[in-house]
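[1] Based on what follows, work out the 3D shape:
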Amino acid sequence: MLRPYPLFLVLWLLHFAGHAQAPLAQWHHLDPTADQTMGISTDRAYELLRSLPARPAARPIVVAVIDGGIDTAHVDLRHVLWHNPREVPANGRDDDRNGYADDVYGWNFTGGADGRNIFFNQKEETRLYARLKPLYEHQTLATVPPGKKAEFRLYEQAKRAYTTKRAAAEANYQDDAQELAKDLANVATLRQVYGVAVVDSGRLRQPPTAPDTALPRLAARYYQAVRGKFANLDSLTNQYGRYHAKLKRVLDYDYNLAYDPQPLVGEHPTDLAERHYGNPNVEADPRDHGVEHGTHCAGIIAADRANNLGVRGIAEQVRILSVRAIPNGDERDKDVANAIRYAVDNGASIVSMSFGKYFSPEKTVVDEAMRYANAKGVLLVHAAGNDHLNTDTTTQYPTGRFLNGQTIPNLITVGASARTNDEHLVATFSNYGQQLVDVFAPGVDIVSTYPNNQYHPGSGTSMACPVVAGIAAVLKVNFPHLTPADLKRIILASATPVHTQVRRPGTKTLVDFATLSRTGGIVNMYEAVRLASAVPVPAATAHCSK
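    A predicted model of the protein is given here:
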């Protein structure tokens, strides 16, 4: 039986190479009423903005994308990138004296001063278990000193998570090895039957002349797998091979207790107050798949809307600041906190954060950075996660609450929705939660920018997050007096409530869509602009704008 494609391969399967003569189809811009598609009403929102009374000319704002890097040469991004005007490129000096030399497009907290970079890291449970195992391996709760009992419980939780996930990763790898061997054997058989070195879709479309009646069925199944997606069977099995290599990397890095790439960076991991480490490399690297992710997110927010190429971002008058802090694996709390601070200190009004994990041992520093962002007037937007879990009961970090239980006032957490208003409206993979997921946004088959001037569709709450960040950017550009609290309130209040019966993610159980988030709705930019236009401009702000 042919294997289904895993979610992370969606970006590869529907491939748009090079530039399009006109913008590619992007369903998330459409209007639910006019287009019968559960988009965000982008064009309708811009029509409303043009109809409003004249206001002072909009000034560009900075939107930071904390991710795995951005292809700064992409034709649809290069004109919308933040550029540090006080830094001389590649002179090795910190010209603006902010502690980060040559940070022309942003900063990379996952690299060393010598230019090397971390491409893979452990999962947080792996890091915790590796660190705490020597201390507690032969202990029990009864033998641990009172002051260490909380840490011992954390050790037990990390050990349990690591052990379970490592075993699952090993089983996946072994199962896939067997499937890959079957595929390679089947391809070899079909080559022999057809008498050719390369079997393409044209060959597969013609049933092979062979006494074995199973062979036509085999050819038909592989024909369905390759047509419209791959040039031939070798391309298909090469893709399977890349997937198999990814499963191996999960064992080698994510769940490998002995792997520790941090010395490459050269900072002091236990010094949570340390700020100035890393390097200025925020661009593409062929070994790092994280840049594909960051480039895709950046395009959703602000791909050039005026060049009539490829795709259109949601926001105009935006400059994208790249902050690289997210490797393949789990991000470190220290890096996330420093990435938020760097974004704030370099003028970001909105920060898009498409990452997450299920342990946060240094959450204190992340909380402090979020408070810092709030004090500086910065809104944070975060992806809810792709494990079809209820985050009200299984915490995903960064979470919407501080350690003291208070709601983080400048953070929006976003789940992923699909294009049709039926039982499939909620993405099958999306995390959800009536308390800790604020709202849903389009996150399935979202076409956006990809390295090397390419375009691909991608699926994930990672795509839904920049949709909301883009809406927030439109509001901030056109209504600059809005505070983070205003932006959050308007985006949540303007979400369109939906009561469609949908499949609860990870199950076949039908539930009311409105029960899966705080708002029970999907973001709508038109409604958000309408609400924002009614917010009075504070007198001091109005006076300053004259």
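
[2] Could you use CA atoms for every contact and neighbour count after this?
    Will do.

[3] in which helix or strand would I find residue 43?
    If you go by DSSP states H and E, residue 43 is part of helix 42-51.

[4] Please list the outside residues in contact with that helix.
    Residues from elsewhere that reach helix 42-51, judged by C-alpha atoms under 8 Å, 6 or more residues apart in numbering: 29, 30, 31, 314, 525, 526, 527, 529, 530.

[5] For residue 24, give me its contacts.
    If a contact means C-alpha under 8 Å, 6+ apart, then residue 24 has 310, 311, 447 as its contacts.

[6] Return the member of these nearest to residue 131.
    Here the nearest of these to residue 131, counting by C-alpha to C-alpha, is residue 447; it sits at 40.7 Å.

[7] Quick check: that closest one is in a strand.
    Yes: under DSSP: H, G, I helix; E, B strand; the rest coil, residue 447 sits within a strand.

[8] How much space separates it from residue 12?
    Using C-alpha to C-alpha, to the nearest Å, residue 447 is found at 12 Å from residue 12.

[9] Just the buried residues of stretch 417-424, please?
    For stretch 417-424, a neighbour-count test (16 or more other C-alpha atoms under 10 Å) marks 417, 418, 419, 421, 423, 424 as buried.

[10] Could you also give me the structure for this second sequence? I'd like to compare it with the first:
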Amino acid sequence: MLPAASLPFSRLALLGLLSLAALSARAQTPEQVRRWQHLDLQADGVPGISADKAYRELLANRKPAPVLVAVIDSGIDSTHQDLKALLWRKPTEVADNGLDDDHNGYVDDVRGWNFLGGKDGQNIAVETLEQTRIVAQYRAQFEGAKRKKLSPEDQVKFDQYERAKKSFEKDLDAENKQLAVLKEAFASNTFSFAKMKTALNVAVLDTAVLRQAMVSRPDVPSAKSLYAYLRRTHFGSTDEELKALDEALTHSRNRVEKSLNPAYNPRPLVGDDVNNLTETGYGNPDSQGPDASHGTHCAGIIAGVRGNGLGADGVAGGPVRVMSVRSTPSGDERDKDVANAIRYAVDNGAQIISMSFGKDFSPDKALVDAAMQYADQKGVLLVHAAGNSSLDTDREQNFPSSRYLNGQDIANELTVGASSRLNTPALTATFSNYGQQTVDLFAPGVDIYSSTPANTYSTYSGTSMAAPVVAGVAAVLKSYFPQLTALQLKQVIMQSAVPYHTRVYKPGTKQLVDFATLSKTGGIVNLYEAVKLADRMTAVK
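    Predicted structure coming up:
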């Protein structure tokens, strides 16, 4: 995201991390705004999932059964006050004894596994993009080569290299421009904020100080515009704004210097053979990792403790547990790690797997397909984020995709787009991928407030937030209707999705289309309707 040219101060954000949108609907309290995804369209004027209504009217006097949801992501903060009580712990493994007590090939995997770590405890934080890896692998072989002179097998690799190179060069150019803008914005804002602090003789420039200065200091007219900017972008102070801007700057610099650098290769840290696609057991038991922000946020959306007055409520409550499997760095996950992560989750009892990651290339997709088929055979539901590129995935590829290599739909997978809390043309998130054949349904994914490391809470946006909403709904259904199979869970969720015919902006454009044309169901997931449908399906006849 680039700063609006009309603003005197710049707020930069990353999809799936910091939200830019200041949204409004029917008048609501700040608490309702923070937990809007749980609200109901009729009762609250918000296109949420009606979770509060479901618990209040349909589930209050029922007893839920235990359910295990695996979160394949960047890691989860195991000490978070809203999560630590519900995180999975393996009873057959003894912590920190250096032994594989249950003989599953993973030593000390008490709280899950990390496929991005080394035996010495080090972890990969930033990885290359898949297109970068393809360019690095084939550049010496194919740069300047003539396709017609290559063997049929090499022609396939050459075509992949050419596509990857085009994507790599486009991304690198865009990121270099983004980095330049961020550097300028950070320097400019740092100077401007420091100058105003001096003018007002304050150490902290927050909204309270600025509101007072608007009245008492007419000689500092920029106080009014800065106050309006901070309110509009939900920052309490200029220090908070600079912190967010600095994080965006660090992310962009890592993209240029690491993710989009063919010479960068952190994988030796793990110590596995990247060409051995059948290898398992590599990694380490640090299922939190060096930056668990994304995974902790997703875990909180699924099952953060409900009703405890802390932070945010998850969709699922009670005996639902969450397993952390780390295979998603900043950058692109590797197909080998994704396949192993799915199999690990399945083998350790996960009934639902939430997957908020994606990429543009998947050179070893067959390996991931096989893992998904394994999950299907074991009765496990997969919930995957559709992606944040404003793409029609009926026409453009995003991986893991909703279809196997042979074109067959993946029966046990739900692919989820992101919606907002506005039942207006902005109902569809501007960044969300969509597809009438390849995206199953939408779920709240804009301005979602949830847990972040060190007992903090943040508002993120992305299909990364929408997928765990659906995983949470699936967990509730499985908990109260344990007889439902993975395929039946998918059926209930899709058939109970509330259809919307709101005229919305097709993501990435200003073209108005019927919301119902952007996914298979044309709807938004709804827990209340899903519970009602599950009741009918499981009723004794």
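
[11] hmm, back to that, most neighbours of all the contacts of residue 24 of structure 1, which one?
    Greatest neighbour count in the contacts of residue 24 of structure 1, by other C-alpha atoms under 10 Å, goes to residue 447: 28 neighbours.

[12] Spatially nearest residue to that residue, not counting backbone neighbours?
    Using C-alpha to C-alpha, 6 or more residues apart in numbering and skipping residues adjacent in sequence, the residue nearest residue 447 of structure 1 is residue 457, 3.8 Å away.

[13] neighbours of the one you found, just the number please.
    Residue 457 of structure 1 - counted by other C-alpha under 10 Å - has 23 other residues nearby.

[14] Figure out the helix or strand that the aligned residue in structure 2 for it lives in.
    Applying TM-score structural alignment, one finds that residue 457 of structure 1 aligns to residue 459 in structure 2. For residue 459 of structure 2, the element it lies in under DSSP H and E is strand 456-460.

[15] same deal with residue 491 of structure 1?
    In this assignment (DSSP H and E), residue 491 of structure 1 forms part of helix 484-493.

[16] In structure 2, which residues correspond to that helix?
    Under TM-score structural alignment, the match for helix 484-493 of structure 1 is residues 486-495.

[17] In contact with the most centrally placed residue in structure 2, which residues?
    Central residue of structure 2 (C-alpha atoms, centre = their mean): residue 464, 2.1 Å from the mean position. By C-alpha under 8 Å, 6+ apart, residue 464 of structure 2 lies in contact with 16, 298, 355, 356, 357, 385, 387, 445.

[18] show me where structure 1 has strands.
    In structure 1, strands defined by DSSP state E lie at 61-67, 106-108, 318-324, 348-353, 379-383, 411-417, 439-442, 446-450, 454-458, 496-497, 501-503, 510-512, 521-522, listed in chain order.

[19] Turn those strands into a markdown table, columns for distance to residue 24 of structure 1.
    Shown next, in a markdown table, are these (distance: least, C-alpha to C-alpha, whole Å):
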| stretch | distance to residue 24 of structure 1 |
| --- | --- |
| strand 61-67 | 23 |
| strand 106-108 | 29 |
| strand 318-324 | 21 |
| strand 348-353 | 23 |
| strand 379-383 | 24 |
| strand 411-417 | 20 |
| strand 439-442 | 16 |
| strand 446-450 | 8 |
| strand 454-458 | 9 |
| strand 496-497 | 26 |
| strand 501-503 | 29 |
| strand 510-512 | 33 |
| strand 521-522 | 23 |
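
[20] among the ones you listed, which is the most enclosed?
    Highest mean neighbour count of these: strand 439-442, a mean of 32 (counted as mean count of other C-alpha atoms under 10 Å).

[21] now that strand: which residue numbers in structure 2?
    The aligned range for strand 439-442 of structure 1 is 441-444, by TM-score structural alignment.

[22] What lies in contact with the matching stretch?
    Stretch 441-444 of structure 2 is contacted by residues 37, 48-49, 414-421, 465-467, 469-470, 494, 497, 519-525 when judged by C-alpha under 8 Å, 6+ apart.

[23] That one against structure 1, how far on average?
    Comparison of stretch 441-444 of structure 2 with structure 1 after fitting gives an average deviation of 0.4 Å (mean C-alpha distance after the TM-score superposition for structure 1).

[24] need the contact list for the residue nearest to residue 447 of structure 1.
    Counting by C-alpha under 8 Å, 6+ apart, residue 457 of structure 1 touches 10, 11, 14, 15, 445, 446, 447, 448.

[25] what do we get in structure 2 for the first one?
    In this case it means residue 10 of structure 1. By TM-score structural alignment, residue 10 of structure 1 lines up with residue 18.

[26] For the aligned partner of residue 382 of structure 1 in structure 2, give its distance to residue 295 of structure 2.
    Under the alignment (TM-score structural alignment), residue 382 of structure 1 maps onto residue 384 of structure 2. Distance, residue 384 of structure 2 to residue 295 of structure 2, using C-alpha to C-alpha: 14 Å.

[27] how do the contacts of residue 457 of structure 1 look in structure 2, which are kept?
    On the basis of both residues aligned by TM-score structural alignment, their matches' C-alpha atoms under 8 Å, what survives of the contacts of residue 457 of structure 1 in structure 2 is 10, 11, 445, 446, 447, 448.

[28] now the helices: where do they sit in the stretch 201-350 of structure 1?
    For the stretch 201-350 of structure 1, helices defined by DSSP state H, counting those that start in this stretch occupy the ranges 201-205, 214-226, 233-249, 290-302, 333-345.

[29] Return the most buried member of these.
    helix 290-302 (a mean of 28).

[30] check contacts around the alignment partner in structure 2 of residue 129 of structure 1.
    Using TM-score structural alignment, the partner of residue 129 of structure 1 in structure 2 is residue 135. Applying C-alpha under 8 Å, 6+ apart to residue 135 of structure 2 gives the contacts 161, 164, 165, 168, 262.
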